[in-house]
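Colleague: quick one, what's the 3D model for this:
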Amino acid sequence: MGRRIATVFGGSGFLGRHIVKRLAEKGYTVRVAVRDVESAMCVKPYGDPGQIILQACNIRKYDMVERSVQGADVVFNLVGLLSPWGKQSFGKVHVDGAANIAKACTKAGVANLIHLSAIGADVNAEAEYARTKGVGEAEVLKAYPNATILRPSVVFGPEDGFFNLFAGLMRFTPALPVIGAPLFPEVKFEKGELDINLYGDGGAKLQPVYVGDVAQAAVNAIDNDAAKGKIFELGGPEVMTFMGVMKRILKQTERKRFLVPVAIPFAKILGGIIGFLPNPILTRDQVTMLETDNVVSDGALTLKDLGVEPTLADVILPTYLARFKQLKKQSRHIERRI
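Modeller: Below you'll find the model as predicted:
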């Protein structure tokens, strides 16, 4: 009996690389289906020669998807957008692409389909990202009822686009934003003293989850009858407010910055302007999502139901945010002398 075959759509991405590595370690032949094969060369060293196969595929094109899943025992759909660009719209990727993969898996008789969604996915959501994720889930389950749906909160790790983003901005700006602060400060008089609260509750609540935990949960879902047709919400062991995240970054980098309260209406205006840029750091749609908490729902199936104990952020963050620490004065004097 030969090796089992796994197809990973989006296998060269942040989460995809962790999943490909784990599949290779388990002895799978891994097809990494991506739009740009050259950019996916980084995953080749994860396996033995010939074990990891790069395959050009655009999930918007059904015939390409069909070829990619032929003979596969398990398929992972990890493709997603944070902001639309060119022909890559939320609808075409999150809905049409997801439906193509699910239909092709059913036709090919694939035993396992694991689909990556997001906490907050809802067909009635105001934010287009969350709404298309919700519609995509529905299309996947319609075409492949036994699919396992994974909904992570904000995913963090050495190459993430969240903690690294704000830590990087901090090197060039004197302040960090607290998005979701009240439009007007909350003013109270308590025991004869004036109390001015600029930040309200600190913005939306997030439940950052370690990328390694999400990858392990995805791999643990293979051949897991209890996971088929189920939706899992994946969050870390700690809930943080947006302000709490900014404070965590400052703590890990040993820097001091002002925390600037940014109300949702102002953030939407800013996101609407920046959103027209290529690879924007903030969009209006993302701000809309920050109007609601991004945490695991009460009663939801979680990481633990897939055999994974969630990792504390403070265990992982120091391993990659340390590079953003400010050089000590003594070190700078030594560098000048050298």
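Colleague: use CA for all of it now, contacts and neighbours both
Modeller: Will do.
Colleague: ok, Val140 - how many residues close by?
Modeller: Residues within reach of Val140, counting by other CA atoms under 10 Å, total 26.
Colleague: who's in contact with it?
Modeller: By CA atoms under 8 Å, 6 or more residues apart in numbering, the contact list for Val140 reads 98-99, 101-103, 147.
Colleague: for it, give its distance to Tyr210.
Modeller: The span separating Val140 from Tyr210 equals 25 Å under the rule CA to CA, to the nearest Å.
Colleague: for the stretch 151-300 of the chain, which segments count as strands?
Modeller: With strands called from DSSP state E, counting those that start in this stretch, the stretch 151-300 of the chain shows them at 155-156, 175-181, 186-190, 193-197, 205-206, 209-210, 231-234, 240-241, 258-263.
Colleague: which elements pack onto the first one?
Modeller: Which is strand 155-156. strand 209-210 (3 or more CA pairs under 8 Å, 6 or more residues apart in numbering; DSSP states H and E).
Colleague: could you say what helices and strands the strand it packs on packs with?
Modeller: By 3+ CA pairs under 8 Å, 6+ apart, strand 209-210 packs against strand 155-156, helix 313-321.
Colleague: I'd like the next helix or strand past the last one.
Modeller: Sequence-wise, the next helix or strand downstream of helix 313-321 (DSSP states H and E) is helix 329-337.
Colleague: report the buried residues of stretch 252-269.
Modeller: Residues of stretch 252-269 classed as buried under the neighbour-count rule (16 or more other CA atoms under 10 Å) are 252-253, 259-265, 267-268.
Colleague: save those as CSV, and put in distance to Arg337 too.
Modeller: Converted to CSV, the buried residues of stretch 252-269 look like this (distance: CA to CA, whole Å):
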residue, distance to Arg337
Gln252, 29
Thr253, 25
Leu259, 35
Val260, 37
Pro261, 41
Val262, 43
Ala263, 46
Ile264, 48
Pro265, 50
Ala267, 45
Lys268, 48
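Colleague: also this sequence, please, to line up against the first:
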Amino acid sequence: MLFNINSNKMFFFFILIFSTLISISSNSWMGCWIGLEINLMSFIPLISNSYNLMTSEASLKYFLTQSIASINFLFSILLKMIMMKNFEMNPLISILINSSMFMKMGSAPFHFWFPNIIEGMSWLNCFILMTWQKITPMILLSYYLNKNLLMIIMMLNTVIGAIGGINQTSLRKLMSFSSINNLGWMMSSIMISETLWMLYFFMYSFFISIMCFLFYILNIYFINQLFMFNINFLLKFLILMNFLSLGGLPPFMGFFPKWIIINFMMMKKLYIINFIFIMMSLITLFFYMRIIYSCILFNYLKLKWNKIFIKNNYFKLILIISLISSIGMIISTLFFL
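Modeller: Take a look at the predicted model:
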């Protein structure tokens, strides 16, 4: 298998998938809440490991934060049922529901638990938390949207996600702040249309999966371990090109959903938000370039005999998938120039 998962954890993994489907297909708020609770109780066994204290601590922190968000969500649902005399949106209730969803997905200003919990997880769990666990809160957020609040929160996400990742040496924390930054772009896409959000989310999940899988098979958790990533220069560049796509550097494929969002915001005359988004993307590209720089250019004399031989056929799969990122260059020349 791709990752070492026993049969019990596979069972909880399937429950995790079905709980998300329950929430997004429910026609009542209580059904959405039940799906979120099943999702919480199925993800904790995937995190926890009796042989690792960090995973046990991460599962406990995750349980506490998600429980607080669920209580807030349930309280806002009950408040909505009591106060609902007509179908007009109550600003207080919409803020409560939106803030509980922000806490569920690890959005700023409720993001403080997110990097700490990711630090104690395996790369598979990091991938699930950064991608799959954001689906339900984002879709529930689109049901009861407070646009004024959302504009402030998505600017906060891009700023905190960019600045928070600058001084990080841990790759897991760096990827978590990158996820917070991309969350701001996702919120802006879901404010425009759900189709655009799906496009952005699938492309983001695609690039995150490549990076998490790469770090998993190389057993790398910190930037200084990238010095040991001692393989062919061209192979390194092709793999790390995904970082540039994740940062949204043109003409790579990850730039296109961001380009569409920028165009829509220009049409809506949201120039200040657009400016903040573009500037924060440059900062994220800075710490991605730092990873690429350390991986490609740094070399020690003792590493000349310390070669890494990866006896894993999945490494070839990563290499092939990495080349897909260069398709963005072809699309840009055919359709966008």
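Colleague: so after superposing, what's the score?
Modeller: Structural agreement between the overlaid chains, expressed as a TM-score with TM-score structural alignment, normalised by the length of structure 2, amounts to 0.33; 195 aligned residues with a CA RMSD of 6.9 Å.
Colleague: emit the PyMOL select command for whichever of the contacts of Val140 of structure 1 are buried.
Modeller: One line in PyMOL is enough to select the buried ones among these; burial here means 16+ other CA under 10 Å:
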select buried, resi 98+99+101+102+103+147
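Colleague: give me the buried stretch members for the helix of greatest length in structure 2, please.
Modeller: With DSSP state H setting the assignment, residue counts place helix 53-83 as the longest helix in structure 2. Buried positions in helix 53-83 of structure 2, judged by neighbour count with 16+ other CA under 10 Å: 54-59, 61-63, 65-66, 69-70, 72-74, 76-77, 80.
Colleague: past it, which element shows up next along the chain?
Modeller: Beyond helix 53-83 of structure 2 toward the C-terminal end (DSSP H and E), the next one is helix 91-105.
Colleague: point out the other helices and strands that that next one packs with.
Modeller: Contacting helix 91-105 of structure 2 under the criterion 3+ CA pairs under 8 Å, 6+ apart are the following elements: helix 53-83, helix 135-143.
Colleague: and the angle from that helix to helix 53-83?
Modeller: Counting by axes from the mean of the first three to the mean of the last three CA atoms, to 10 degrees, helix 91-105 of structure 2 points 160 degrees away from the direction of helix 53-83.
Colleague: tell me the buried residues in helix 91-105 of structure 2?
Modeller: For helix 91-105 of structure 2, the buried set under the neighbour-count rule, 16+ other CA under 10 Å, comprises 93-105.
Colleague: pick the one among those closest to Arg172 of structure 2.
Modeller: The shortest approach to Arg172 of structure 2 among the buried residues of helix 91-105 of structure 2 belongs to Met105, at 16.5 Å (CA to CA).
Colleague: wait, the closest one sits on Ile139?
Modeller: No - assessed by CA atoms under 8 Å, Met105 of structure 2 is found out of contact with Ile139, at 11.2 Å.
Colleague: same list (the helices and strands packed on helix 91-105 of structure 2) but as JSON lines, adding distance to Ile163 of structure 2.
Modeller: Below are these laid out as JSON lines (distance: least, CA to CA, whole Å):
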{"stretch": "helix 53-83", "distance to Ile163 of structure 2": "23"}
{"stretch": "helix 135-143", "distance to Ile163 of structure 2": "23"}
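Colleague: out of those, nearest to Phe12 of structure 2?
Modeller: helix 53-83 (14.3 Å).
Colleague: and that closest one, what other elements does it pack with?
Modeller: Secondary-structure packing of helix 53-83 of structure 2 (3+ CA pairs under 8 Å, 6+ apart): helix 29-47, helix 91-105, helix 113-119.
Colleague: any idea how far that helix is from the chain center?
Modeller: Using CA atoms, centre = their mean, to the nearest Å, the distance from the centre of helix 53-83 of structure 2 to the centre of the chain it belongs to is 20 Å.
Colleague: and the angle from that helix to helix 29-47?
Modeller: Computed by the same axes, to 10 degrees, the angle between helix 53-83 of structure 2 and helix 29-47 is 180 degrees.
Colleague: list the contacts of Ala218 of structure 1.
Modeller: Going by CA under 8 Å, 6+ apart, the list of residues near Ala218 of structure 1 reads 19, 114, 150.
Colleague: repeat that with 6 Å
Modeller: The contact partners of Ala218 of structure 1, taken as CA atoms under 6 Å, 6 or more residues apart in numbering, number zero.
Colleague: burial of Met175 of structure 2, as a residue count?
Modeller: By the criterion of other CA under 10 Å, Met175 of structure 2 has 23 neighbours.
Colleague: give the buried residues for the helix or strand hosting it.
Modeller: Taking DSSP H and E as the definition, one finds Met175 of structure 2 inside helix 171-192. Buried residues in helix 171-192 of structure 2, defined by neighbour count with 16+ other CA under 10 Å: 171-191.
Colleague: kindly provide the distance from the closest residue to Lys61 of structure 2 other than its chain neighbours to Ile44 of structure 2.
Modeller: Leaving aside its chain neighbours, Lys61 of structure 2 sits nearest to Ile117 (6.9 Å; criterion: CA to CA, 6 or more residues apart in numbering). Look at Ile117 of structure 2 and Ile44 of structure 2: by CA to CA, they are 12 Å apart.
Colleague: circling back: of the helices and strands packed on helix 91-105 of structure 2, which is nearest Tyr271 of structure 2?
Modeller: helix 135-143 (23.0 Å).
Colleague: pull out the buried residues from the closest one.
Modeller: Those would be 135-141, for helix 135-143 of structure 2 by 16+ other CA under 10 Å.
Colleague: out of these, who's nearest Ile208 of structure 2?
Modeller: Ile135 (14.9 Å).
Colleague: nearest residue to that closest one other than its sequence neighbours?
Modeller: For Ile135 of structure 2, the nearest residue in space outside its immediate sequence neighbours is Thr20; the separation is 7.5 Å by CA to CA, 6+ apart.
Colleague: number of residues surrounding that neighbour?
Modeller: Burial measure for Thr20 of structure 2: 21 neighbouring residues, criterion other CA under 10 Å.
Colleague: pull out the buried residues from the lengthiest helix in structure 1.
Modeller: Among all segments of structure 1 classified by DSSP H, the helix with the greatest residue count is helix 128-143. By neighbour count, with 16+ other CA under 10 Å as the criterion, the buried positions of helix 128-143 of structure 1 are 128-141, 143.
Colleague: relative to Asp195 of structure 1, which of these is nearest.
Modeller: Among the buried residues of helix 128-143 of structure 1, Ala130 lies closest to Asp195 of structure 1 (CA to CA), at 36.9 Å.
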